[in-house]
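>>> Please work out how this folds:
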Amino acid sequence: MSIPADLKYTREHEWIKDNGDGTATIGITDFAQGELGDIVFVELEPEGTAFSKDDTFGTVEAVKTVSDLYAPVDGEIQEINEKLEDDPELVNEDPYGDGWMVKVKLHDESQLDDLLSAEEYEDVIA
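From the prediction side, this is the model:
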């Protein structure tokens, strides 16, 4: 199972990558997609949607369950991964690459400091 060191994580199994320009990319972890099983549908809030930390920004539907996606920080959706409409299994195949969910404009970059490091996330799922 992969847990890239350059990302931050939540206890709800989302990852976030600081893009360095006031934006970040968010997805679900390799652990999460493995627990969900085969993902058949991803529904995301539209571009322009503002949210606060811990708000729901979408859902992931697998064969046996539906799981909410929780925002790790305050922000606004700037881009959704439209590939997931036709290819939701990208989340299973490449959760940290082609399977990303949304790109957001960060409202408070300091919130990234409150998230889990790769080592801390590894302890959560151990």
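
>>> can we go C-alpha only for contacts and neighbour counts from here?
OK.

>>> Can you tell me the element the residue nearest the centre of the chain falls in?
Nearest to the geometric centre of the chain sits Gly27, at 2.1 Å (Cα atoms, centre = their mean). Using DSSP states H and E, Gly27 sits in strand 23-28.

>>> What about Glu43, how many residues nearby?
Counted with other Cα atoms under 10 Å, residues neighbouring Glu43 total 17.

>>> Quick one: list the elements packing against the strand or helix carrying it.
Here Glu43, judged by DSSP H and E, is contained in strand 39-44. Using 3 or more Cα pairs under 8 Å, 6 or more residues apart in numbering; DSSP states H and E, the elements in contact with strand 39-44 are strand 56-62, helix 83-86.

>>> Give me the angle between that strand and strand 56-62.
Here strand 39-44 runs at an angle of 170 degrees relative to strand 56-62 (axes from the mean of the first three to the mean of the last three Cα atoms, to 10 degrees).

>>> Alongside the first, I'd like the structure of this one:
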Amino acid sequence: MQIPKNIYYTKQHLWLQKIGLYDFYVGLTDFGQKEIGTIDLIELTMKGNLIKKGATWGTVYGINETFNLIAPFDCEIIEKNKDLQNQTAYVNTAPYKYWFAIVTTKIDPNSLLTFQDYKQLTQ
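Here you go, the predicted structure:
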């Protein structure tokens, strides 16, 4: 299982890579994609761009299970990765390369899980 050291994680099996002062790429971890199995469909169902902590902002459908994307904090969606709608299986082959959305938030990254924290969570 891949767990890159230079990014952040959530207990909901999302990864976050910092790309600006307050901006992050958000995607599904390797552990998460393996649990779901081959991904058939990714729906990003946000109504508006503002998302509250705990809100569902999308769903990933796989052969093993359906996985709701839960916001780990209040944030604003800046951009959705539209390329994933046609090539969902890319998340299975390279989960840390293919992001779902770019979000902006003023949370402290220290409130997210580190590589070590996530490794302990998934063992």
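
>>> on that earlier part again, what angle do strand 56-62 and the strand holding Gly27 of the first structure make with each other?
30 degrees.

>>> Going along the chain from strand 23-28 of the first structure, find the next helix or strand for me.
Beyond strand 23-28 of the first structure toward the C-terminal end (DSSP H and E), the next one is helix 30-36.

>>> Buried ones in that next one, by neighbour count?
Asp30, Phe31, Ala32, Gln33, Leu36 (16 or more other Cα atoms under 10 Å).

>>> State the distance from Thr56 of the second structure to Phe73 of the second structure.
Going from Thr56 of the second structure to Phe73 of the second structure by Cα to Cα, to the nearest Å gives 11 Å.

>>> Asn92 of the first structure contacts Ile39, correct?
Yes - applying Cα atoms under 8 Å as the test, Asn92 of the first structure and Ile39 come out as touching, 6.7 Å apart.

>>> List the residues that are in contact with both of these two.
Listed as contacting both Asn92 of the first structure and Ile39 by Cα atoms under 8 Å, 6 or more residues apart in numbering are Gln33.

>>> returning to that earlier point: check contacts around the residue nearest to the centre of the first structure.
Glu14, Trp15, Ile16, Pro95, Tyr96, Gly99, Trp100, Met101, Val102 are the contacts of Gly27 of the first structure under Cα under 8 Å, 6+ apart.

>>> Spatially nearest residue to the last one, not counting backbone neighbours?
Beyond its immediate neighbours in the sequence, the residue positioned closest to Val102 of the first structure (Cα to Cα, 6 or more residues apart in numbering) is Ile80, lying 4.5 Å away.
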